[in-house]
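Chemist: Generate coordinates for the sequence data below:
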Amino acid sequence: MSDHVIREKDTIYISTPYIRTPHHKQPLVFKDYLEPFEEEHRIHYSLQDYDKSHHLLQLLRTLYETQSTIIVDLNTGHWQELYATDLMFSDDMTHIVGFNGRQGTTQDIIIWERQKDSNDGRYTRVFSSNELYEQQYDDNKKNEVYEARDINWTADNKINVDFIYRVNPTDTVAFRSRYIYATDDKEGTWQRVLPDNDINN
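Modeler: Predicted coordinates for the structure are as follows:
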């Protein structure tokens, strides 16, 4: 893969033979944007993840304190930017879940669904929850341990999302909050179904 996904200075090039369609003979180009003395307008791309079995590449796009993820289908050259990080695909690849928010804090859990009638395999947002944002800014003033977040698909229609919080930033004891999301059996819509809290040392 290193021969075809290359960073040169401020640019990532994704070239053939991974992209095998006639209308993508030229490489895909993702170029950093660096404006002197304008930190809030700087854009940086970095390699985030590669799924070898599905030929799916993820790039992290950072703009000041916000981040998004670009997913690139290396078989077709189609790509899509999703405004979230730490993306996790369901086993059947029909859904994606990720975190939305500024660096250092999470505001939303977002779920996307693959569009069956889309030739380029695009995903559309079908669920968003801001419960995390509301809980972090309640009276307890919870402090999220940003690196300790975790997503697990327990089925193609059920997700466990775990967060580790401290009451005070310097605490050595933290607690876990688990959020469980699943589809409704009747309507097939996503919803939060059960919270579960416990203590972690």
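
Chemist: make it CA atoms for all contacts and neighbour counts henceforth
Modeler: Fine.

Chemist: Asp73: neighbouring residues, count only.
Modeler: Applying other CA atoms under 10 Å, we find 20 residues neighbouring Asp73.

Chemist: typo on my end, Tyr50
Modeler: A count of neighbours around Tyr50, defined by other CA under 10 Å, yields 15.

Chemist: ok, so what distance separates it from Trp190?
Modeler: Using CA to CA, to the nearest Å, Tyr50 is found at 27 Å from Trp190.

Chemist: just Thr66 next, same as before
Modeler: Computed as CA to CA, the Thr66 to Trp190 distance reads 26 Å.

Chemist: One more: Asn160?
Modeler: In terms of CA to CA, Asn160 sits 13 Å off from Trp190.

Chemist: Find the residues that touch each one of these two.
Modeler: Tyr181 (CA atoms under 8 Å, 6 or more residues apart in numbering).

Chemist: residue boundaries of the helices in the chain?
Modeler: Remark: helices assigned in the chain by DSSP state H are 131-136.

Chemist: could you measure Met88 against Ile14, distance?
Modeler: Noted for Met88: a distance of 22 Å to Ile14, by CA to CA.

Chemist: of these two, who's got more company?
Modeler: Using other CA under 10 Å, the more surrounded residue of Met88 and Ile14 is Ile14, with 24 against 17.

Chemist: Does that one touch Val29 like I think?
Modeler: Yes: at 6.7 Å, Ile14 counts as touching Val29 under the criterion of CA atoms under 8 Å.

Chemist: wait, what's in contact with the spatially closest residue to Asn152 that is not a sequence neighbour?
Modeler: Nearest non-adjacent residue to Asn152, counting by CA to CA, 6 or more residues apart in numbering: Asn160, 5.2 Å away. Residues near Asn160 by CA under 8 Å, 6+ apart: Ile151, Asn152, Trp153, Thr154, Arg178, Tyr179, Ile180, Tyr181.

Chemist: try 6 Å
Modeler: Residues in contact with Asn160, defined by CA atoms under 6 Å, 6 or more residues apart in numbering, are Ile151, Asn152, Tyr179, Ile180.

Chemist: Repeat that for Asp49.
Modeler: Going by CA under 6 Å, 6+ apart, Asp49 touches Leu57, Gln58.

Chemist: Tell me how many other residues surround Asp198.
Modeler: Number of residues near Asp198 (other CA under 10 Å) recorded here: 10.

Chemist: Nearest residue to it in space, ignoring adjacent ones along the chain?
Modeler: Excluding the flanking residues, the one nearest Asp198 by CA to CA, 6+ apart is Arg176, at 5.5 Å.

Chemist: So the one you found is in contact with Val161, correct?
Modeler: No: judged on CA atoms under 6 Å, Arg176 makes no contact with Val161 at a distance of 10.2 Å.

Chemist: quick one more, to check against the first:
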Amino acid sequence: MSQEKKVSTSTPPSGAGGIVIINYGAGNIQSIMFAIERLGYTAVLSNDPDEIRAADKVIFPGVGEASYAMNMLRQSGLDSLIPTLTQPVLGICLGMQLMCHHSEEGDTTGLGIFDVNVYKYSNKVKVPQMGWNTIYNLKSDLFKGIAEKEYMYLVHSFYAPLCKETIATTDYELEYSSALENKNFFGTQFHPEKSGDVGEQILKNFLLLTSNF
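Modeler: Modelled structure (predicted):
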């Protein structure tokens, strides 16, 4: 594994308090909260549409099974809200997959933010892919200051293929999208909050994005 970069300790901007982590019953929330706190930011957990809509930045986490998670979003009406958000939004792991059109996991219709479907790995490889793997072909300000082929932590059995919105690539059985971007929406298949200093720098890059899309 390559040597991890140190995260800058510069003071967060004054608007950094407006970070909302969507709390819909299917998220890996605590580790994200701790990572944001280590960066010197403050975040709140919320499923309130008004609070989410008013946030400066929105983080959309996800762990578990896709159809269950989408049902949780529908019950709260968040499935209709999330695609309408205009501030920077970051989907993590299952959160990114739910932002795609469709997932083979549970034959789940997603939010349609990213123009790609999600597929299950074949039986030729061990699933889930669990552990560290590299990201490369980095194409976004999300990866400002991040070197090619840094190692990130992943846990997933389904993947989004390469597409026009791919901003990072990883190879496991085949090359797939380990990050996606469409206007103000970003997604990472990897867990930046569990990927050491490099992952925290990616989180910080997201929190420093402007809203001019």
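
Chemist: Quick check: TM-score for this pair?
Modeler: In this superposition the chains share a TM-score of 0.28, using TM-score structural alignment, normalised by the length of structure 1; 106 aligned residues with a CA RMSD of 6.2 Å.

Chemist: before we move on, back to that, how about CSV for the contacts of Asn160 of structure 1, with neighbour count added?
Modeler: Shown next, in CSV, are the contacts of Asn160 of structure 1 (neighbours: other CA atoms under 10 Å):
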residue, neighbour count
Ile151, 20
Asn152, 15
Tyr179, 20
Ile180, 20
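
Chemist: and of those residues, the nearest to Thr124 of structure 1?
Modeler: Taking CA to CA as the measure, Thr124 of structure 1 lies nearest Ile151 of the contacts of Asn160 of structure 1, at 19.5 Å.

Chemist: And that closest one, how far from Phe99 of structure 1?
Modeler: 9 Å.

Chemist: shared neighbours, the two?
Modeler: By CA under 6 Å, 6+ apart, no residue touches both Ile151 of structure 1 and Phe99.

Chemist: what are the ranges of the helices in structure 2?
Modeler: In structure 2, the helices defined using DSSP H lie at 29-38, 49-54, 66-76, 78-81, 94-98, 196-207.

Chemist: Can you give me the neighbour number for the residue nearest to Asp198 of structure 1?
Modeler: Arg176 of structure 1, neighbours per other CA under 10 Å, totals 20.

Chemist: same deal with Met130 of structure 2?
Modeler: 12.

Chemist: Contact partners for it?
Modeler: Applying CA under 6 Å, 6+ apart to Met130 of structure 2 gives the contacts Leu154, Val155.

Chemist: Next one: Asp198 of structure 1 relative to Thr11 of structure 1, how far apart?
Modeler: Distance of Asp198 of structure 1 to Thr11 of structure 1, computed by CA to CA: 45 Å.

Chemist: Ser177 of structure 1 now?
Modeler: For Ser177 of structure 1, the distance to Thr11 of structure 1 - CA to CA - is 39 Å.

Chemist: now do Ala174 of structure 1
Modeler: Going from Ala174 of structure 1 to Thr11 of structure 1 by CA to CA gives 40 Å.

Chemist: In terms of packing, which of these two has more residues around it?
Modeler: The residue with more neighbours, out of Ala174 of structure 1 and Thr11, is Ala174; 19 against 16, by other CA under 10 Å.

Chemist: Strands along structure 2, start to end?
Modeler: Along structure 2, counting by DSSP state E, strands occupy 19-22, 43-46, 57-60, 89-92, 100-103, 108-109, 114-120, 129-135, 150-156, 158-161, 166-172, 174-182, 185-188.

Chemist: Take those strands and write them to a markdown table, including distance to Ser76 of structure 2.
Modeler: Putting these into a markdown table (distance: least, CA to CA, whole Å) gives the following:
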| stretch | distance to Ser76 of structure 2 |
| --- | --- |
| strand 19-22 | 11 |
| strand 43-46 | 11 |
| strand 57-60 | 14 |
| strand 89-92 | 18 |
| strand 100-103 | 19 |
| strand 108-109 | 16 |
| strand 114-120 | 22 |
| strand 129-135 | 31 |
| strand 150-156 | 25 |
| strand 158-161 | 25 |
| strand 166-172 | 29 |
| strand 174-182 | 24 |
| strand 185-188 | 21 |
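
Chemist: Select, out of the ones you listed, the one closest to Leu78 of structure 2.
Modeler: Closest to Leu78 of structure 2 of the strands of structure 2, according to CA to CA: strand 19-22, at 9.0 Å.

Chemist: so what does that closest one touch, helix or strand wise?
Modeler: With contacts taken as 3 or more CA pairs under 6 Å, 6 or more residues apart in numbering; DSSP states H and E, strand 19-22 of structure 2 sits against strand 43-46, strand 57-60.

Chemist: okay if I get the ones you listed as JSON lines plus distance to Leu207 of structure 2 and mean neighbour count?
Modeler: Listed next are those as JSON lines, based on distance: least, CA to CA, whole Å; neighbours: other CA atoms under 10 Å:
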{"stretch": "strand 43-46", "distance to Leu207 of structure 2": "11", "mean neighbour count": "17"}
{"stretch": "strand 57-60", "distance to Leu207 of structure 2": "7", "mean neighbour count": "27"}
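
Chemist: Which one, of those strands, ends up nearest to Thr109 of structure 2?
Modeler: Nearest to Thr109 of structure 2, of all those, is strand 57-60, at 16.9 Å by CA to CA.

Chemist: can you tell me how far Ile52 of structure 2 sits from Leu78 of structure 2?
Modeler: Separation of Ile52 of structure 2 from Leu78 of structure 2 (CA to CA): 10 Å.

Chemist: the more surrounded of these two?
Modeler: Neighbours were counted for Ile52 of structure 2 and for Leu78 using other CA under 10 Å; Ile52 has more, 25 against 19.

Chemist: Roughly how far does that one sit from Gly95 of structure 2?
Modeler: To Gly95 of structure 2, Ile52 of structure 2 is 15 Å away according to CA to CA.
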